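Asker: I would like to see how this sequence folds:
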Amino acid sequence: MFEIKNCPGTLAPNHTTYSTTALRRLFGGKKVSPFMELLYDNEDTTEEIVENIKRISISGVQEKLSAVIRKGKICLTPEGEQGLYIIKPAPSNKSLRFRNQIPANEHLTMQIARQVFSIETGENGLLFFQDNTPAYIIRRFDIAPDGTKIKQEDFASLLGKTSLTYGGSFKYTGSYEDIATCIKRYVAAWQAEMAKFFKLVVFNYLFCNSDAHLKNFSLQQTPDGDYRLSPAYDLLNASLHVKDSNFALEDGLSPNLVKSDVYSRTGHPCKEDFETFGKLIGLNEVQIQKALHSFTGSDEQLKQLVSNSYLDERSKRMYLRSYEERVSRFNQVNKNT
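Answerer: From the prediction side, this is the model:
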């Protein structure tokens, strides 16, 4: 086993295992080892892993494993049981640059969202297979404490988009305004959820999450029968692994967006464009500025989390450079302002 120096949950320094805070958030206070007794790419365990992947009920291209906690250890979910965790190893897709860094990237980005910008996220961390390879782990938030499933639908489903109706790239069609329209339709207290959605859209832009497609946003039913935006999930800086783009969705923020001079000239949106988008989806000026203001003055804490993360040194530099470039674009002002 290699030496852990920072908490694989919160990234707090000087921890050789999960911190008390991480254990409480991710495992309900149980003492759990970050080392999993599994060789992911080993021929002897391939059949067990394949069967586990088949059983998991969450769709997606990346391989995902279902897990439970047994006697202080993270284990694959036995057949017939309900898994409470999802494990995401590094993808096998060789077209992705630095794909072995993806688990650490997702973990870091999710921690930044929560710790720096107070965005509600699924409880998450890293674990390590027997060969010390890291994998991302997230506690399922569509399962209640009593084990019952919580009703949840992603926005591809809510918008009626499937591969049959919109082709193989269905989850990348449309715009973020389409999601906003859907929120108004299904959520009674939509103003509060819309403010959360707006902040998440800004976050995804600043952190180069160009894979924030329709299936990566969901509505979740509350115990009262109302609907709310689910905790954020699948956040990562995609520019480390694929060609960078402004947005995941083909029509960007909105096909109806009146672009700023900066956006028209450079091809990249700035703060003014997000202000326009906020108004377009029904937010008032106070809500818009509150969300945008939350992204200022946070560099020191952000840089510390990047430094404490499990990215390699090159990826840490790339991560910060891409964020700083986005912030620079975001803060550009029109020539005639």
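Asker: alpha carbons only for contacts and neighbour counts from here, please
Answerer: Will do.
Asker: ok but residue 137 is inside a strand, no?
Answerer: Yes - using DSSP: H, G, I helix; E, B strand; the rest coil, the assignment for residue 137 is a strand.
Asker: That one reaches residue 129, doesn't it?
Answerer: No - using C-alpha atoms under 8 Å, residue 137 makes no contact with residue 129, being 11.8 Å away.
Asker: and the two? which has more neighbours close in?
Answerer: In this view residue 137 and residue 129 are compared by other C-alpha atoms under 10 Å, and residue 137 has more residues nearby, 28 against 18.
Asker: Skipping adjacent residues, who's closest to that one in space?
Answerer: Nearest non-adjacent residue to residue 137, counting by C-alpha to C-alpha, 6 or more residues apart in numbering: residue 87, 4.5 Å away.
Asker: tell me what the helix or strand where the one you found lies is packed against?
Answerer: Using DSSP states H and E, residue 87 falls within strand 85-88. Contact here means 3 or more C-alpha pairs under 8 Å, 6 or more residues apart in numbering; DSSP states H and E; on that basis strand 85-88 packs against strand 65-70, strand 134-139.
Asker: what distance separates it from the centre of its chain?
Answerer: 13 Å (C-alpha atoms, centre = their mean, to the nearest Å).
Asker: again with stretch 245-265
Answerer: Distance of stretch 245-265 from its chain centroid, counting by C-alpha atoms, centre = their mean, is 22 Å.
Asker: Now do it: everything it contacts.
Answerer: 171-178, 205, 208-214, 239, 268-270, 272-273, 276-277, 280, 332-335 (C-alpha atoms under 8 Å, 6 or more residues apart in numbering).
Asker: another one to check against the first:
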Amino acid sequence: MILDVRLDGFGAPIGELAADDRGAVTFTYTGEHLERADALALSLALPLTPQPFADVATRAYFDNLLQERDTARADIIAKYGLANDDIAGILYHLGKDCSGAVSVLPEGAPAVKVPGVLSRDYEPYADAQLESIVRSLHERRPLPEEVQDPSPLAGVQSKIAVTVLPDGRMAAPLGGAPTTHILKVPQERHEREAAREHRAMVLSRESGFETAATGLMEIAGIPALLVERYDRVVEGGRVRRIHQEDFCQALGLPARLKYERRGTQGRRFDVAAVRTILDRTIDPVRERQLFIDITIFDMLIGNADAHAKNFSLFHLPGNRIRTTPRYDVLPTVLDRGTTDEFAYRIGNAEALAQVDARALDDFLAELGLSSIAGRRRILQEATDRAVRTLNGQLGEIARHDKNFGDLIATNIRTLCDNLGLEVPGPARDMDTFVR
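Answerer: Now for the predicted structure:
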């Protein structure tokens, strides 16, 4: 089997995904794509080269294009009698709905992902239809029969991709046009999750991180979060996709290895692996500092789910890469049914209670900061910056969500105590959050 691999913005396929009789898969860029001055690589793990990529690298990347929730995948496997690891066979049926700008199609099939015109390529949802969609997502039921999810999304949250028109109405794309937003709907008994993710995203922006814009709304009496897609550009009434990939793809890891604890030495999402990515960006010094700041911020707000699929890269012309805005920032520790174990270790620390000066120094050393004095200065500045910013927001946070405010205050106290620093008010005086 041979499948065409397409990238939105290029008129012809950029490569071929092939499967042999044993089910092994390979990926090869086309000669035409390699000769283009504006050629883009699919992934850091699949750089521009005429040689085919073998099964392990190919399978890891293309498996990551499918949804993590495997309902659609399971349906296709059952319907056509496919093997669970028949990645080419599964993509033959699901490849048009791959995430991002990539699509995988039967050989010779026309492109299914193209730029969209807002005045022509979108059908607004009726109010009743949108309410039915939200109720279905809230109750974890299949979408209404007449609704086709235009861009199935990875992750475990209930959500659907939509386009927001200039008049504010939500719409479904037609003919392969891109969506512009993601509508996240919390499940029953988790209604506060939308407001908490919104607050965490706002805190991320206020802390100086480029972060996807969010807005809270209520539909059919159900709270929902509308997230503007960072991998879209809207200009002159047209919408186009930007090619990006997550760190799992960049590292050649399957989605199931998105947490460090699931991998093995040399094949896992850890700080050493992150360094290999950041060192290849257009500004490694800035990117390393950003990753340090993000790590401390996430510790303090209780986001223990910063896994490899929640970090991504833009692929830019000239074979350049940089990290994308932040997305999926959520205080997961507020949910007492989840783990407080980090997605990646900080030194030897697996949770905030274990984070001390030694753990943070080891963390910075793993990122490639060789100077002991430099690491000490960077750590002090990053910690002061995060504590000062979040401490200044505690009153506002607690006014809307006392548990969230108490969690951040508790985390600030824990980190300051572990580092031998004075705890500032109001963090010093707020109640303790207990899991």
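Asker: coming back round to it: so how do I select the buried members of the contacts of stretch 245-265 of structure 1 in ChimeraX?
Answerer: Selection of buried members from the contacts of stretch 245-265 of structure 1 for ChimeraX, criterion 16 or more other C-alpha atoms under 10 Å:
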select :171,172,173,174,175,176,177,178,205,208,209,210,211,212,213,214,239,268,269,270,272,273,276,277,280
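Asker: For the counterpart of residue 274 of structure 2 in structure 1, the count of nearby residues, please.
Answerer: Mapped onto structure 1 by TM-score structural alignment, residue 274 of structure 2 lines up with residue 180. Residue 180 of structure 1 is flanked by 20 other residues according to other C-alpha under 10 Å.
Asker: and residue 45 of structure 1, what does it touch?
Answerer: Counted by C-alpha under 8 Å, 6+ apart, residue 45 of structure 1 has contacts 38-39.
Asker: 7 Å instead, please
Answerer: By C-alpha atoms under 7 Å, 6 or more residues apart in numbering, residue 45 of structure 1 lies in contact with residue 39.
Asker: how about the helices in structure 1?
Answerer: 20-27, 46-55, 102-115, 155-158, 163-166, 176-186, 190-206, 261-266, 271-280, 285-293, 299-308, 313-330 (DSSP state H).
Asker: can you put those in CSV and add distance to residue 146 of structure 1?
Answerer: Listed next are the helices of structure 1 as CSV, based on distance: least, C-alpha to C-alpha, whole Å:
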stretch, distance to residue 146 of structure 1
helix 20-27, 15
helix 46-55, 21
helix 102-115, 25
helix 155-158, 26
helix 163-166, 34
helix 176-186, 26
helix 190-206, 26
helix 261-266, 49
helix 271-280, 38
helix 285-293, 34
helix 299-308, 34
helix 313-330, 39
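Asker: hey, which of those helices is tucked in deepest?
Answerer: Mean neighbours per residue, mean count of other C-alpha atoms under 10 Å, is largest over the helices of structure 1 for helix 102-115, with a mean of 24.
Asker: I'd like to know which elements that helix is packed against.
Answerer: Helices and strands touching helix 102-115 of structure 1, by 3 or more C-alpha pairs under 7 Å, 6 or more residues apart in numbering; DSSP states H and E, are strand 124-128, strand 134-139.
Asker: Out of those, which gets nearest to residue 296 of structure 1?
Answerer: strand 124-128 (25.0 Å; C-alpha to C-alpha).
Asker: what span of structure 2 lines up against the closest one?
Answerer: With TM-score structural alignment applied, strand 124-128 of structure 1 matches the range 214-218 in structure 2.
Asker: From residue 58 of structure 1, how far out is the spatially most central residue of structure 1?
Answerer: For structure 1, the residue nearest the mean C-alpha position is residue 235 (2.1 Å; C-alpha atoms, centre = their mean). According to C-alpha to C-alpha, to the nearest Å, residue 235 of structure 1 stands 16 Å off from residue 58 of structure 1.
Asker: do residue 299 of structure 1 as well
Answerer: Residue 299 of structure 1 is 35 Å from residue 58 of structure 1, by C-alpha to C-alpha.
Asker: Also residue 322 of structure 1?
Answerer: Residue 322 of structure 1 sits 30 Å away from residue 58 of structure 1, going by C-alpha to C-alpha.
Asker: ok, now residue 198 of structure 1?
Answerer: Distance, residue 198 of structure 1 to residue 58 of structure 1, using C-alpha to C-alpha: 25 Å.
Asker: Also residue 206 of structure 1?
Answerer: For residue 206 of structure 1, the distance to residue 58 of structure 1 - C-alpha to C-alpha - is 27 Å.
Asker: cool, and residue 209 of structure 1?
Answerer: From residue 209 of structure 1 over to residue 58 of structure 1 the distance is 20 Å, taken as C-alpha to C-alpha.
Asker: swap in residue 117 of structure 1?
Answerer: 27 Å.
Asker: Between the two, tell me which one has more neighbours.
Answerer: A side-by-side neighbour count of residue 117 of structure 1 and residue 58, using other C-alpha under 10 Å, places residue 117 first with 18 against 11.
Asker: And for the residue lying closest to the more buried one once chain neighbours are set aside, the neighbour number?
Answerer: Of all residues not flanking residue 117 of structure 1 in the chain, residue 294 sits nearest, at 6.6 Å (C-alpha to C-alpha, 6+ apart). When neighbours are counted by other C-alpha under 10 Å, residue 294 of structure 1 registers 13.
Asker: Leaving out chain neighbours, which residue sits closest to the counterpart of residue 364 of structure 2 in structure 1?
Answerer: Counting by TM-score structural alignment, residue 364 of structure 2 corresponds to residue 278 in structure 1. Of all residues not flanking residue 278 of structure 1 in the chain, residue 288 sits nearest, at 6.1 Å (C-alpha to C-alpha, 6+ apart).
Asker: Identify the residue of structure 2 aligned to the one you found.
Answerer: Matched by TM-score structural alignment, residue 288 of structure 1 corresponds to residue 379 in structure 2.
Asker: For residue 150 of structure 2, see how far away that match is.
Answerer: Taking C-alpha to C-alpha, one finds residue 379 of structure 2 at 44 Å from residue 150 of structure 2.
Asker: how close does the residue nearest to residue 183 of structure 1 when sequence neighbours are not counted get to residue 117 of structure 1?
Answerer: Once flanking residues are discounted, residue 183 of structure 1 sits nearest to residue 190: 6.3 Å by C-alpha to C-alpha, 6+ apart. According to C-alpha to C-alpha, residue 190 of structure 1 stands 21 Å off from residue 117 of structure 1.
Asker: Please apply the same query to residue 321 of structure 1.
Answerer: For residue 321 of structure 1, the distance to residue 117 of structure 1 - C-alpha to C-alpha - is 19 Å.
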